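# predicted model and sequence below, questions to follow.
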Amino acid sequence: MSAPEPAPSAGARPPIRVALLGCGTVGTEVVRLLGAQAPDLAARVGAPLELVGVAVRDLDAPRDPVVDRALLTADAEGLVERADVVVEVMGGLEPARGLLLRALRGGAAVVTANKALLAEDGPTLYAAADAAGTDLYFEAAVAGAIPIVRPVRESLVGDRVHRVLGIVNGTTNYVLDRMATEGLGLDEAVAAAQELGYAEADPTADVEGYDAAAKAAILASLAFHTRVSLADVDRTGITGLTADDVAWAARTGHALKLLAVAERAVDPSGGPDGIGVRVHPALVPLDHPLAGVRGAFNAVFVEAEAAGELMFYGRGAGGAPTASAVLGDVVSVARHRVQGGRGPVESSYADLPVLPAEAARTRAQVRLLVADRPGVLAQVASALADHGVSIEAVQQTAAPAAGEPDPAHPDEPSATLVLTTHTTTEGALRATVRVLADLPAVRRVVSVLSVLRVEGA
């Protein structure tokens, strides 16, 4: 009997042609890794990966020497038409959307880090990939190098996910961490983040929660097999937070974090169950794993029926970490080109309704500046009871914190009243806060912050 023919080596197969759209920080690192790890990548794929071009807006802009200028082109459309795999790290909605649709319709596999595009128009990309029988991968679109898309999309596909909680924006986590550890004000902490390159010159996408909301939409779509867009996400950023808010969080045993939350929810109006998706500052109990996520790190906490609690932690941004996630996807889709098969397609069979923000279950910490006289707490408690909101805990201290009199009522002492509620609906909470603001004894509603609900507690 003759010996079997040896399997052809990666070098004996025609190369997989890779086109790169965008060559900023992440794109440059993708080029670097494709070159530095070429032999290993070829072995993993079963064929060499050949970078056939890099589409950029400005051919004359300064570049890292690792980028061969002979590969640069301003003809992005022509480039995608001669590629087997198109990697998009340019960001924005257009021209990225048009280029990716052209690539998919031409049969190329697509790897993208474009969270905004996926949250805005993911179904169109999915449909194009499905029609062409090719792959659409996007691990780098959520939480950088942290492997979260593939576990939710593939590893947990046999389970029932109840809730996904995420610190998915490293800039805001860094800002809140500096406010907590050094007592900085919001503007000072944002400036520090900008100096380190964590925040852009215009930090709006981060501090207003748009970046986190796009990632929340993607995670919710995957976890609950339902199409969720950016418009479905109830969003509150961190711009209204003060150093005093952060200090009070620590005083009450919490860390203040900007959370992306997607969860199965019951419609209190009696309609069908659905999902709630929101981004908001939240008080996280110090014994919860998310409370310990420091600096510019990210973490995603998943609660599933069979798997229980899972946490994914690591660097959520930066050129090298994001490029690592991109290359992982490139290897997967390129391997499919060599060996056949496809990755997972869009799963939207559940088609659950996205419930309005008012339907969300919530606990809250409400901080009030009130007149320091008998009967005030009873008035406040009565207002909460009228809306079906019960009080879990109360703290009272002299106010304002600096010991100065309330300018609006210089002859009457004031106090800070901190109420923590039991679980209620967001609608009931908002209605209650409006009533509290109108009580004669309430000088001001200082803050209303969600408190993370710990299941089973």
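Ah, there it is.

# contacts, neighbours, all on C-alpha from now
Fine.

# after the lengthiest helix in the chain, which helix or strand is next? Please name it.
Scanning the chain for the helix with the most residues, using DSSP state H, yields helix 319-339. Sequence-wise, the next helix or strand downstream of helix 319-339 (DSSP states H and E) is strand 361-371.

# and the contacts of that following strand?
265, 376, 399-400, 412-426, 441-453 (C-alpha atoms under 8 Å, 6 or more residues apart in numbering).

# mind checking which of these land in strands?
Judged by DSSP state E, those include 265, 399, 414-421, 424-425, 442-451 as members of strands.

# which of those residues are buried? Put it as a ChimeraX command.
Applying 16 or more other C-alpha atoms under 10 Å to the ones in strands among the contacts of strand 361-371 leaves a buried subset, and the ChimeraX line that selects it is:
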select :265,399,414,415,416,417,418,419,420,421,424,425,442,443,444,445,447,448,449,450,451
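
# I'd like the distance between residue 360 and residue 53.
Relative to residue 53, residue 360 is positioned 47 Å away (C-alpha to C-alpha, to the nearest Å).

# one more to weigh against that first structure:
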Amino acid sequence: MSTPLKVAVLGCGSVGSQVVRLLQEQAGDLAARVGAPLELVGVAVRRLDAAREVDVPEGLLTTDAQGLVARDDVDLVIEVIGGIEPARSLILSALENGASVVTANKALLAEDGPTLYEAAEKAGRDLYFEAAVAGAIPIIRPLRESLAGDTVTRVLGIVNGTTNFILDKMDSSGAGFAEALEEAQELGYAEADPTADVEGFDAAAKAAILASLAFHSRVTASDVHREGISEVTAADVQSARDMGSVVKLLAICELKDDAVAVRVHPAMIPRSHPLASVREAYNAVFVESQAAGQLMFYGPGAGGAPTASAVLGDLVTVARNVLADKRGAGESAYADRAVLPMGETTTRYHVAIDVDDKAGVLATVAQAFAEHGVSIQTVRQEGRDDDAQLVVVSHSATDAALAATVEHLRGMDIVREVTSVMRVEGGEE
């Protein structure tokens, strides 16, 4: 075999510790697959005395991350610190010093991916990031390589396990959001501060990465329309159930007349849709392309060991490239498509309206939809007298037209309250 390739790991938390464990436990197999041994030469951490899930070999722990990536003998750097800084500076330094990089950093890639790509190209090194989206699920490489000869038209995904667990619990047990969130926290599926997950920030970063790859255009997290699930009620979930649907937090990336539409929000999807059966904290990504048709990728979307699996997969590929003195795929942003504002994106709405129970109400509500150019697909009345409610599902229209319709409804004398507004995906258009 060749001379060992030297590997540095930045971070030794949930994912980093599992990366270190797998590098040690599978050293023989990894060497055989790569064609050279992978020698762990350093693990950068914030505190040397912190409790860790694995025993790191003596002498490898260091608090000098910058010094570690600047070593001229390091061939491969794995970044699993997360966040923007110091991760960005460390990755750039690693590339400048001749190391290829494997990262799981979705936030950094979604905010400043082009800077990293450009640094990798200038250095003639690889930047791989399978673990940045959907944990163990292979989705980056299929979009980046396997479907490179096809035209991807849509990517629809459940890419956050915390929110999927919460919504699944609300659907299966009738629990409210707060109750389901508390259970998710008790089981370790949600952080003490769940904002990044439940408000959609995590999913938006992943959507930006998926859209960039799928549509060969630069898309950042700030381009993604984002809504979380904290306003989803038990009544919303029950209404979806009554329609034969389920509520999911979806990342939706679409090609629209040579422009890109990217959004993250809760939506009702039919129970017959493949994504409707994704339970607990699992993730799934549904890809549609012109030649391949419909593809679905499913599996654990988070967790130390599953994510480390994706990291090690990238590491093997990058290590092989080092031995062959070549680079893998870099950034593909040649299409340079514009990102559509959310108002120009076409979608459908499910609207629940508390109304006065009297003759002519339905016609008046229908007229409000018509005035904004929105066609109604279905309407039903629930309850009588003071409990009267209309539930309307629209046909496809621009989000701006649908939002204007809802504001119109809220100003009508016959409408006591618009109690719920949720988008609808899948099913009849």
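Received, thanks. Bear in mind the structure is a predicted one, so any value in this text is a computation, not a measurement.

# all strands for the stretch 201-350 of the first structure, in order.
234-235, 254-265, 274-285, 297-304, 308-315 (DSSP state E, counting those that start in this stretch).

# out of these, the one nearest residue 171 of the first structure is which?
strand 297-304 (8.7 Å; C-alpha to C-alpha).

# show me the contacts for residue 169 of the second structure.
Contacts of residue 169 of the second structure (C-alpha under 8 Å, 6+ apart): 175, 180, 280.

# the first structure: which residue goes with the second one?
When the two structures are superposed using TM-score structural alignment, residue 180 of the second structure falls opposite residue 189 in the first structure.

# what about that match, helix or strand, and which?
Using DSSP H and E, residue 189 of the first structure falls in helix 186-195.

# buried ones in that helix?
Neighbour count says helix 186-195 of the first structure has 186, 189, 190, 191, 192, 193, 194 buried, by 16+ other C-alpha under 10 Å.

# cool, stretch 195-206 of the second structure as well?
Neighbour count says stretch 195-206 of the second structure has 197, 198, 199, 200, 201, 202, 203, 204, 205, 206 buried, by 16+ other C-alpha under 10 Å.

# can you tell me what sits against stretch 32-46 of the second structure?
By C-alpha under 8 Å, 6+ apart, stretch 32-46 of the second structure touches 1-12, 23, 27-28, 30-31, 60-65, 68, 74, 316-317, 319-320, 323.

# so which of the residues you listed sit within strands?
5, 6, 7, 8, 9, 10, 61, 62.

# which part of the first structure matches stretch 331-348 of the second structure?
So stretch 331-348 of the second structure sits over residues 346-363 in the first structure, by TM-score structural alignment.

# try stretch 198-214 of the second structure
Going by TM-score structural alignment, stretch 198-214 of the second structure sits over residues 207-223 in the first structure.

# which parts of the stretch 101-250 of the first structure are helices?
In the stretch 101-250 of the first structure, helices defined by DSSP state H, counting those that start in this stretch lie at 115-132, 149-150, 170-182, 186-195, 204-207, 210-224, 243-251, listed in chain order.

# give me whichever of those helices is most buried.
Mean neighbours per residue, mean count of other C-alpha atoms under 10 Å, is largest over those for helix 210-224, with a mean of 27.

# what's the angle between that one and strand 254-265?
40 degrees (axes from the mean of the first three to the mean of the last three C-alpha atoms, to 10 degrees).

# off-centre distance for helix 210-224 of the first structure?
Mean C-alpha position of helix 210-224 of the first structure versus that of the full chain (C-alpha atoms, centre = their mean, to the nearest Å) differs by 6 Å.

# quick check, residue 17 of the second structure in contact with residue 53.
Yes - assessed by C-alpha atoms under 8 Å, residue 17 of the second structure is found in contact with residue 53 at 6.1 Å.

# of these two, give the one with the bigger neighbour count.
residue 17 (23 against 13; other C-alpha atoms under 10 Å).

# using the three-state scheme, assign that one.
helix (DSSP: H, G, I helix; E, B strand; the rest coil).
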